[in-house]
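Student: coords please:
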Amino acid sequence: MPRPAHSALALAGLMAAAGATHFLAPKPFDSIVPRALPGSPRTWTRVSGAAELALAAGLAVPGTRRASARATALFLAAVFPANVKMAYDWRHRSTAARAVAYGRLPLQLPLVLWAGHAARAED
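Tutor: Below you'll find the model as predicted:
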């Protein structure tokens, strides 16, 4: 396994890319916002994108890395319902689309564990 600092920087890159994508191509994210959330899906897309960008910045800075990695783990767990909604909504799509939607579900756990590993970074 990579050193936690390198792992944290790689996770920061992933979170930054995801956050930017929320602003550059928001429609797919809007569609997976759970209906139970108040307000517009676009607002939630923007808020989650901004949160991902902030978490990425925190992961990149050694002084905030540990707290940001823990917050990233919590964030990744919090957005899991959106992945469940996507899998449910895409259940009648093509096999390839269903594979993407269903594949996101078990991917969340390794991402949370990755954030936990990044929280152990010393430098």
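Student: from here on, contacts and neighbour counts on C-alpha atoms
Tutor: OK.
Student: show me which positions of whichever strand or helix holds Ser68 end up buried.
Tutor: In this assignment (DSSP states H and E), Ser68 forms part of helix 62-78. For helix 62-78, the neighbour count (16 or more other C-alpha atoms under 10 Å) marks Arg65, Arg66, Ser68, Ala69, Arg70, Ala71, Thr72, Ala73, Phe75, Leu76 as buried.
Student: likewise for stretch 102-114?
Tutor: Those would be Tyr102, Arg104, Leu105, Gln108, Leu111, Val112, Trp114, for stretch 102-114 by 16+ other C-alpha under 10 Å.
Student: structure for this one too, so we can compare:
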Amino acid sequence: MNKDAAGLSAMLATMGALHFAAPKPFDSIVPRSLPGSPRTWTYLSGAAELAVAAAVAHPRTRRAGALAAAGLFAAVFPANVKMAMDWRHASPAKRAVAYGRLPMQIPLILWARRVFSD
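Tutor: The predicted structure is shown next:
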């Protein structure tokens, strides 16, 4: 497995596992407009990240996994927007984290695209 695919898979697996090990921070950024419990969405997104990590890790499913990763990175953007809005009056450090997450989706999507193209 090349370094891009290995790194992407590891990052997705780590984040997916964190959704189950420490769900509260993820619950807090689930957009209120989504139906049901925030915890359900936290677990669903964590499971999706773990599934995509496994797909990226396996050579036969790597391209599909990379495409799914790009879609996942785009799909979680509303949660990052919610976090930025919720933290707009927080400390400068928290605001920096929240606002810094917004443009990070672009390099993540480009990373998935590189894995798709390899």
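Student: now the TM-score, please.
Tutor: Overlay of the two chains. TM-score (TM-score structural alignment, normalised by the length of the second structure): 0.98; 118 aligned residues with a C-alpha RMSD of 0.9 Å.
Student: include distance to Phe80 of the first structure and secondary structure when you put the buried residues of stretch 102-114 of the first structure into JSON lines, please.
Tutor: Converted to JSON lines, these look like this (distance: C-alpha to C-alpha, whole Å; DSSP: H, G, I helix; E, B strand; the rest coil):
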{"residue": "Tyr102", "distance to Phe80 of the first structure": "12", "secondary structure": "helix"}
{"residue": "Arg104", "distance to Phe80 of the first structure": "9", "secondary structure": "helix"}
{"residue": "Leu105", "distance to Phe80 of the first structure": "7", "secondary structure": "helix"}
{"residue": "Gln108", "distance to Phe80 of the first structure": "7", "secondary structure": "helix"}
{"residue": "Leu111", "distance to Phe80 of the first structure": "11", "secondary structure": "helix"}
{"residue": "Val112", "distance to Phe80 of the first structure": "11", "secondary structure": "helix"}
{"residue": "Trp114", "distance to Phe80 of the first structure": "15", "secondary structure": "helix"}
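Student: where's the residue most central in space within the first structure relative to Gln108 of the first structure, distance?
Tutor: Closest residue to the average C-alpha location of the first structure: Leu76 at 5.0 Å, with C-alpha atoms, centre = their mean. Distance of Leu76 of the first structure to Gln108 of the first structure, computed by C-alpha to C-alpha, to the nearest Å: 7 Å.
Student: thought the residue nearest to the centre of the first structure was touching Pro110?
Tutor: No: with contact defined as C-alpha atoms under 8 Å, Leu76 of the first structure does not count as touching Pro110 (10.1 Å).
Student: what is the aligned counterpart of Leu8 of the second structure in the first structure?
Tutor: In the first structure, Leu8 of the second structure lines up with Leu11, judged by TM-score structural alignment.
Student: which strands and helices sit next to whichever helix or strand that match is part of?
Tutor: Under the criterion of DSSP H and E, Leu11 of the first structure resides in helix 4-24. On a contact count with 3 or more C-alpha pairs under 8 Å, 6 or more residues apart in numbering; DSSP states H and E, helix 4-24 of the first structure meets helix 41-60, helix 95-118.
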